[in-house]
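S.K.: Here is my input; please provide its structure:
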Amino acid sequence: MRTRAAARRALVEFGSPAREPLVAALRSPSHTVRWEAAKALSELADPASAPALVQALTDERFDVRWLAAMGLIALQQAGLAPLLEALEQASWDKVLLRDGARHILRTQLSGPHGSVLAPVVAALEGTEPAVTVPLAAYRALAALRGESW
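M.R.: Down below sits the predicted model:
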């Protein structure tokens, strides 16, 4: 355990060059490797890791999903676009993605984009999220980018 934690700290201290190997490690068949990669990426807080963290929200293991969510929360605004893009394109069966997104976006409601994100959270908490979330995510993404829909 101490060796893994020390290795993770070293990778985080190494910074952005460690991102790609950590992203690759998120696809490992080993739960422990995925957990350590998600934890390190969460601590690294590199915006370029956001798409991989979004993908990790669908991991089979809750603790990996939780760490991915914590990493996206740490990224704040930098994690929003990849998350909203995933929600916009998600198929109806992406329940784990929607659950993680709901948690992440709820933490952002009091921030500068709260009014843009509130309809997405409402859709995620509604009765038909598979139907309503893609459009709400599209509209939020357009608003964040300064586009009209």
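S.K.: Every contact and neighbour count from this point should use C-alpha atoms.
M.R.: Will do.
S.K.: The protein: helices as residue ranges?
M.R.: 2-14, 19-25, 31-44, 50-56, 62-75, 80-89, 95-108, 114-125, 129-144 (DSSP state H).
S.K.: Next, format those helices as TSV and append mean neighbour count.
M.R.: Listed next are those as TSV, based on neighbours: other Cα atoms under 10 Å:
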stretch	mean neighbour count
helix 2-14	14
helix 19-25	18
helix 31-44	23
helix 50-56	23
helix 62-75	23
helix 80-89	21
helix 95-108	19
helix 114-125	20
helix 129-144	20
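S.K.: Now residue 99. Nearest residue, chain neighbours left out?
M.R.: Residue nearest to residue 99 in three dimensions, not counting chain neighbours: residue 124, with 7.8 Å by Cα to Cα, 6 or more residues apart in numbering.
S.K.: contacting residues around that neighbour?
M.R.: 98-99, 102, 132-133 (Cα atoms under 8 Å, 6 or more residues apart in numbering).
S.K.: center of the protein, which residue is that?
M.R.: Centroid-nearest residue in the chain: residue 54, 3.5 Å away (criterion: Cα atoms, centre = their mean).
S.K.: and it, what is it in contact with?
M.R.: Here residue 54 is in contact with 68-69, 72, 82-83, 86, 97 (criterion: Cα under 8 Å, 6+ apart).
S.K.: Mind doing that once more with 6 Å?
M.R.: Contacts for residue 54 (Cα atoms under 6 Å, 6 or more residues apart in numbering) come out as residue 83.
S.K.: how about this one, so we can line them up?
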Amino acid sequence: MGEPAKILFFCHLWLFFYNLLIGEEEGSMNIHAGYKKNRKPVYYHKKVKDREIQSLIKDLQSKDGLARQYAREKLVSMGRKVAERLADLLNHPDVILRWEAVKTLSQIADPDSIPLLITALYDKDEDIRWVAGEGLIAIGFPVINPLLDELIKNPGSFFLRKGAHHFFTGSHDYRDYPEISDLISALDAPNAKINTPGAARMVRQALARNNTAAS
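M.R.: Just a heads-up that it's a prediction; the model follows:
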């Protein structure tokens, strides 16, 4: 084989292996790209379906206590998504359904539910008012200003004052404020309707001073 023929032979051989190598790499890349494109995420969030929520809310009216408990626990696991769906139940004539709705909100303990739980403090049923108070205690600090506003606006409500007393005596983190002790005393006093608004304003001012000092 002459010299030119040898050179041509090795050129063809080099091109053969080069194309073979490039083809394998591109195939590998295509396979990898296809895998990434078609791969499904391992974790994903399930959307809460309206009909599932409706079914669980319906089960809150069941005569079977275990069925109600199961429905409540499922609703609690869904979190704040169901809170607004429970709002209409707070005025339902069925006391058991109202209790279940307030209990669910209390266990979710989402700050967005504070107005609903404060509303439940006006309920004529004592057990419902107690559960609402427990829910407010579970939420904690974000409750204070809305509850103070409600006391200033409607100090004549015995149920509201009793619910506020429940909250402030149960929230031990705030017992160091002398103004809160004064408010608790005002809520219990014979002239509570008169003294409560002023005591509530004093608590608000004390908290504002504390926040200013902390910043």
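S.K.: And the TM-score between these chains?
M.R.: Put the two chains on top of each other and the TM-score (TM-score structural alignment, normalised by the length of the first structure) is 0.89; 146 aligned residues with a Cα RMSD of 1.8 Å.
S.K.: re the thing from before, look up how far residue 199 of the second structure lies from the counterpart of the residue nearest to residue 99 of the first structure in the second structure.
M.R.: Under the alignment (TM-score structural alignment), residue 124 of the first structure maps onto residue 187 of the second structure. The spacing between residue 187 of the second structure and residue 199 of the second structure, counted by Cα to Cα, to the nearest Å, is 9 Å.
S.K.: Kindly report the same for residue 135 of the second structure.
M.R.: In this view, residue 135 of the second structure and residue 199 of the second structure are 23 Å apart by Cα to Cα.
S.K.: Residue 125 is in contact with residue 133 of the first structure, correct?
M.R.: No - if you go by Cα atoms under 6 Å, residue 133 of the first structure and residue 125 don't touch, sitting 9.4 Å apart.
S.K.: so what sits against both of these two?
M.R.: Joint contacts of residue 133 of the first structure and residue 125 (Cα under 6 Å, 6+ apart) do not exist.
S.K.: residue in the second structure matching residue 57 of the first structure?
M.R.: Here residue 57 of the first structure is matched to residue 121 in the second structure, going by TM-score structural alignment.
S.K.: Likewise for residue 98 of the first structure?
M.R.: Match for residue 98 of the first structure (TM-score structural alignment): residue 161.
S.K.: Once you drop chain neighbours, what's closest to that match?
M.R.: Closest to residue 161 of the second structure by Cα to Cα, 6+ apart is residue 187, at 5.9 Å.
S.K.: go on, residue 99 of the second structure?
M.R.: Among residues not flanking residue 99 of the second structure along the chain, residue 128 sits closest, at 5.3 Å (Cα to Cα, 6+ apart).
S.K.: could you check the distance from the one you found over to residue 137 of the second structure?
M.R.: In terms of Cα to Cα, residue 128 of the second structure sits 14 Å off from residue 137 of the second structure.
S.K.: Stretch 46-64 of the first structure spans what distance, first to last residue?
M.R.: 18 Å.
S.K.: contacting residues for residue 214 of the second structure?
M.R.: Per Cα under 6 Å, 6+ apart, neighbours of residue 214 of the second structure: none.
S.K.: Give me the distance between it and residue 74 of the second structure.
M.R.: From residue 214 of the second structure to residue 74 of the second structure the distance is 40 Å (Cα to Cα).
S.K.: try residue 150 of the second structure
M.R.: Remark: distance between residue 150 of the second structure and residue 74 of the second structure (Cα to Cα) = 31 Å.
S.K.: Same question for residue 84 of the second structure.
M.R.: Where residue 74 of the second structure is concerned, residue 84 of the second structure sits at a distance of 16 Å (Cα to Cα).
S.K.: do residue 66 of the second structure as well
M.R.: Residue 66 of the second structure is 12 Å from residue 74 of the second structure, by Cα to Cα.
S.K.: repeat for residue 54 of the second structure
M.R.: Residue 54 of the second structure is 12 Å from residue 74 of the second structure, by Cα to Cα.
S.K.: and the match of residue 57 of the first structure, how many neighbours does it have?
M.R.: Burial measure for residue 121 of the second structure: 25 neighbouring residues, criterion other Cα atoms under 10 Å.
S.K.: what do you get for the one 3 residues further on?
M.R.: Using other Cα under 10 Å, residue 124 of the second structure is surrounded by 11 other residues.
S.K.: Residue 14 of the second structure: how many residues sit nearby?
M.R.: When neighbours are defined as other Cα under 10 Å, residue 14 of the second structure has 12 of them.
S.K.: aligned partner of it in the first structure?
M.R.: Checking with TM-score structural alignment, residue 14 of the second structure has no match.
S.K.: from the chain's centre, how far out does the helix or strand encompassing residue 14 of the second structure sit?
M.R.: For residue 14 of the second structure, the host element (DSSP states H and E) is helix 3-38. Distance of helix 3-38 of the second structure from the chain centroid (Cα atoms, centre = their mean, to the nearest Å) equals 57 Å.
S.K.: what range in the first structure matches the next helix-or-strand element following that helix?
M.R.: Following helix 3-38 of the second structure in sequence order, the next helix or strand is helix 50-59 (DSSP H and E). Under TM-score structural alignment, helix 50-59 of the second structure has no counterpart anywhere in the first structure.
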